[in-house]
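In: quick one: sequence plus predicted model below, questions after.
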Amino acid sequence: MPDLEHWSLSAMWWHVYPLGATGAPIRDADASAPVVHRLPRLEAWLDHVVELGLNGIALGPVFASSTHGYDTTDHFRIDPRLGDDDDFDRLVAAAHERGIRVLLDGVFNHVGREHPAFQAALADRDSHEAALFALGDDGDVEVFEGHDALVALDHGSDATVELVTRVMTHWLDRGADGWRLDAAYSVPAAFWARVLPAVRERRPDAWILGEVIHGEYAELVEASTMDAVTQYELWQGIWHSIAEGNLFELQHAIGRHNALLAAFTPYTFLGNHDVTRIATAVGSGFVPHALALLCTVAGTPAIYAGDEYGAEGVKEERVGGDDAIRPELPETPPSRDELSHAARATLDLHRELLAIRRRNAWLTRAQTDVVDVENGTIVLRTATADASIVTALNLTDDAVRLPAADATTVLAGDGGLESGEIALPARGWAILSR
């Protein structure tokens, strides 16, 4: 776990999927096509990131691949659909000028079938490249979760350790601040424990996040030496409890979340490039409730690009099933006059609640107690010895009065304090402080 002075403990991320956001072709990509400089389009969004109150951009895949970015064909080359090294350098420099950190997406569990190393291994089993793969006698090879185009690397091989270490340090040396390790749950922890110390020896300030969905998060962090993992349990607890009107599920998720804080600071989110948009999952009327939770519970929070405008979209398990949640962004952030009333309200809400989070940086590591809970209402108190934030939610169609947990000031929301209680309207919410 990073020390208490590490920059990651004050990081809040804007997560963007560059291929989709910049309008790059996905399934009909032509590897021989000339470079198209789309990556600079993201520079136009950096001031928007700052105005949201965020200080990091978590980039989806930017390296050469055959289709969606997760079938890598060259870890050392910027995807020509996005641009080149100069485009990357300018984006990183522009981000750093604004105090924005840059996180890269490292796909190190597998490569694309068209990767030159895999093609060389198929052609010659005695080649250096063959050491990267566990080839069967018939030339068969393990693939990722049944996807034939995604060829698994051999994580017991010294050659794979050397490759991944070299890739990670190469891009950190070029200015990246850290890595998200894609599908980290599919890679043995012992592999990361060999790679990451070598990376930190060269770049000790780097922050390493693992994509982990299920399992014992704290044990994996310790065994792998990663700094943090994605908190899918809390994501599930937030959206599902709201969508199903069962806040006892959220209570359970909060308890699990608290237990992790002794080991690491989880990466928390309401949306990403792999899941249905939060506005679709819970309904636009309950986005404030979900965002209030994200901004007042411990963790390193991230906003998925477009969610700040209330974007909707359903993740589907089919070819093209990610398109709705990975759309193209406008070339520049829309002006307020160009936004619908609902989009303006959602944008303002994000700015307001992220500002509360930024002003109360202690929330990143603080424990949350469930003060009161019913199926449709909950009161949470996140606190230290010196400060507390109270979050109250009402999912029901009736006005309610809930315990104020010593709160004295309403910071945000549509609730009020009355005779030592929080008064919430139907489907109301509030964030309060002591």
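Out: Now that the structure is in, tell me what you want to look at.

In: all contacts plus neighbour counts: C-alpha atoms, from now on.
Out: Will do.

In: next SSE after whichever strand or helix holds residue 289?
Out: Here residue 289 sits within helix 287-296, counting by DSSP states H and E. Once the chain leaves helix 287-296, the next helix or strand it forms, by DSSP H and E, is strand 300-304.

In: what's in contact with that following strand?
Out: Strand 300-304 has contacts (Cα atoms under 8 Å, 6 or more residues apart in numbering) with 8-16, 265-273, 294-295, 364.

In: stretch 171-190 too?
Out: Outside stretch 171-190, the residues touching it (Cα under 8 Å, 6+ apart) are 89, 92-93, 101-109, 155, 168, 203, 205-214, 220, 223-224.

In: buried ones among those?
Out: 92-93, 101-109, 155, 168, 203, 205-212, 220, 224 (16 or more other Cα atoms under 10 Å).

In: just the ones of the contacts of stretch 171-190 in helices?
Out: Those of those mapping onto helices are 89, 92-93, 168, 220, 223-224, per DSSP state H.

In: format those as JSON lines; extra columns: distance to residue 379.
Out: Shown next, in JSON lines, are the ones in helices among the contacts of stretch 171-190 (distance: Cα to Cα, whole Å):
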{"residue": "89", "distance to residue 379": "46"}
{"residue": "92", "distance to residue 379": "41"}
{"residue": "93", "distance to residue 379": "43"}
{"residue": "168", "distance to residue 379": "43"}
{"residue": "220", "distance to residue 379": "31"}
{"residue": "223", "distance to residue 379": "35"}
{"residue": "224", "distance to residue 379": "36"}
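
In: nearest to residue 242, of those?
Out: Checking the ones in helices among the contacts of stretch 171-190 against residue 242 with Cα to Cα, the nearest one is residue 220 at 28.9 Å.

In: count the neighbours of the residue nearest to the closest one when sequence neighbours are not counted for me.
Out: Take residue 220 and drop its neighbours on the chain: the residue closest to it by Cα to Cα, 6 or more residues apart in numbering is residue 189, 6.6 Å away. For residue 189, the neighbour count with other Cα atoms under 10 Å is 19.

In: hold the first one in mind and look at this next one:
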Amino acid sequence: MSDHPAPSASTEPDWVAHAIWWQVFPLGFTGAERESAPLTHRLPHVESWLDYLIDLGCNGLALGPVFASSTHGYDTVDHLAVDPRLGDDADLDHLLATAREKGVRILLDGVFNHIGRDHPWAVEAVREGPDSTAGQRIRWSGDRPESFEGHDILVALNHDNGAVQDHVVDVMNHWLARGADGWRLDAAYAVDPSFWAAVLPRVRAEHPDAWFVGEMIHGDYATYVDRSGLDSVTQYELWKATWSALRDGNFFELAHALGRHDALLPTFVPATFVGNHDVTRVATTLGDDRDVDIATALLFFVPGTPTVYYGDEQGFRGTKEERVGGDDEIRPPFPASPDELSPLGLPRYRVHQAMISLRRRFPWLRTTSADVETLTNTALTLRAAHDGTTLRLALNLGDDAVTRPGGEVLAAADGVGDTLPPHTWAIVQN
């Protein structure tokens, strides 16, 4: 059992130690059109949910794409302009300022691996050819622009090109100066880490308090962080092991992933989640709300910088499908106010509040190993200790009650006493 403080060479700003994010996909959240449309001021709708975010216990708003694009937000056409479907510069400035007044950090989604085919660079490159100045800013497959992962509307950037590096530096600095606190770097796994190693020091020179987290789905996370200079990356391996173990009743899978997860801590603190804008909702995957609450307890007990995807705290369901419009179910609009949410989501909301409150009470959980103490297919106890305080998270996926660890119960599912009934959880201190 050990703490793993951030390594001495870490560039992670101090404020991130207490950051808990609520992630919103703005185009879906606000009910924006599928494709580019005239100016509509929808960002105030996002701003109106800041108090809800705070009431939940979060203090960070992680925004999906907000910059001008043709369709879903990841086919950017102008990194320095707000998507007209969401509003204009004044709307984003007001959101950033209001968030700052309320003590809420803002994370922007930086789509720098690729651009939309309607981006001026892509249009000019096609017109002038691969050997032109514009043509050297993108990658080519023969005499055609290289698409990203087979998506024709996404044109891969040439990250070896100095103009591309300069542009990304300029964009990052522009919006950090306007009040953003950091960047999620979309599809970082597809970018050679040397690109970020060239870009980030130039940004940090002007904004040393900014946080940079890369989207990593696979690969060697620790090596990528070390070579790129990123502060963190998304922990997809743990995400997969969490829902898979809970769905299949196989805590051995989760225990293995937790061992690998803890091994990352000497290098960086991973960005953890059980849901996001790209995956089927955890409530849909698991089916049983009791198991959804177990996933929530795990998210806030294991080390990491946690993110809650909007609607997960209400038990929203939705399936991601590989088709046009296949993300609609997982990126739904939110109502005008929390009063319009269904009361059926309140139990999930209260579990999130309880677990975030516990994380606030014991902030050292963010960097402390969650060691496996007892393990069967359907029962698991994790132990975390720091400075004389020991916490245990006990989980039961089975159909029979199991004995829970002794100690003071700090948070638990309904019905927990001296035992854990089927599909319940508890956190105890002793």
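Out: Noted; the coordinates are in hand. Small disclaimer: the values here were computed from a predicted structure and weren't measured.

In: could I get the TM-score for this pair?
Out: The TM-score (TM-score structural alignment, normalised by the length of structure 2) is 0.94; 420 aligned residues with a Cα RMSD of 1.6 Å.

In: residue 301 of structure 2 touches residue 395, doesn't it?
Out: No - counting by Cα atoms under 8 Å, residue 301 of structure 2 does not reach residue 395; the two are 11.8 Å apart.

In: with neighbour numbers in mind, choose between these two.
Out: Between residue 301 of structure 2 and residue 395, residue 395 has the larger neighbour count (other Cα under 10 Å), namely 30 against 27.

In: tell me which residue of structure 1 matches up with that one.
Out: In structure 1, the residue paired with residue 395 of structure 2 is residue 393, using TM-score structural alignment.

In: work out for me the element its match sits within.
Out: Taking DSSP H and E as the definition, residue 393 of structure 1 sits inside strand 388-394.

In: re the thing from before, among the buried ones among the contacts of stretch 171-190 of structure 1, which are in strands?
Out: Judged by DSSP state E, strands contain the following of these: 101-106, 207-210.

In: tabulate those (CSV), appending distance to residue 288 of structure 1.
Out: Putting these into CSV (distance: Cα to Cα, whole Å) gives the following:
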residue, distance to residue 288 of structure 1
101, 26
102, 27
103, 27
104, 29
105, 29
106, 32
207, 30
208, 30
209, 27
210, 28
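
In: which one in structure 1 is aligned with residue 263 of structure 2?
Out: Residue correspondence to structure 1 (TM-score structural alignment): residue 263 of structure 2 is matched to residue 259.

In: how about the helices in structure 1?
Out: For structure 1, the helices defined by DSSP H cover 18-21, 46-52, 85-97, 116-123, 158-173, 189-202, 217-224, 232-244, 247-260, 278-282, 287-296, 341-359.

In: for the shortest one, give me the average deviation versus structure 2.
Out: Which is helix 18-21 of structure 1. Average distance, helix 18-21 of structure 1 versus aligned residues of structure 2 after superposition (mean Cα distance after the TM-score superposition for structure 1): 0.2 Å.

In: structure 2: matching residues for that helix?
Out: Counting by TM-score structural alignment, helix 18-21 of structure 1 sits on residues 26-29 of structure 2.

In: again with stretch 163-181 of structure 1
Out: Using TM-score structural alignment, stretch 163-181 of structure 1 corresponds to residues 167-185 of structure 2.

In: in that stretch, what counts as buried?
Out: Result for stretch 167-185 of structure 2 [16+ other Cα under 10 Å]: buried residues 168-173, 175-176, 179-185.

In: with stretch 316-324 of structure 2 instead?
Out: By neighbour count on 16+ other Cα under 10 Å, the buried set for stretch 316-324 of structure 2 is 316-320.

In: cool, stretch 181-200 of structure 1 as well?
Out: 181-185, 187, 189, 191-200.

In: likewise stretch 235-249 of structure 2?
Out: Neighbour-count burial for stretch 235-249 of structure 2, counted by 16+ other Cα under 10 Å, picks out 235-239, 241-247, 249.

In: wait, doesn't residue 229 of structure 1 sit right on residue 215?
Out: No - using Cα under 8 Å, residue 229 of structure 1 is not in contact with residue 215, being 11.0 Å away.

In: roughly how far does the match of residue 263 of structure 2 sit from residue 365 of structure 1?
Out: Plainly put, residue 259 of structure 1 is 11 Å away from residue 365 of structure 1 if you go by Cα to Cα, to the nearest Å.

In: and if you look at residue 69 of structure 1?
Out: For residue 69 of structure 1, the distance to residue 365 of structure 1 - Cα to Cα - is 33 Å.

In: with residue 432 of structure 1 instead?
Out: Note on residue 432 of structure 1: its distance to residue 365 of structure 1, by Cα to Cα, is 18 Å.

In: onto which residues of structure 2 does stretch 84-101 of structure 1 map?
Out: Under TM-score structural alignment, the match for stretch 84-101 of structure 1 is residues 88-105.

In: give me the distance between the residue nearest the centre of structure 2 and residue 338 of structure 2.
Out: When Cα atoms, centre = their mean is applied to structure 2, the residue found nearest the centroid is residue 307 (5.2 Å). Distance of residue 307 of structure 2 to residue 338 of structure 2, computed by Cα to Cα: 20 Å.
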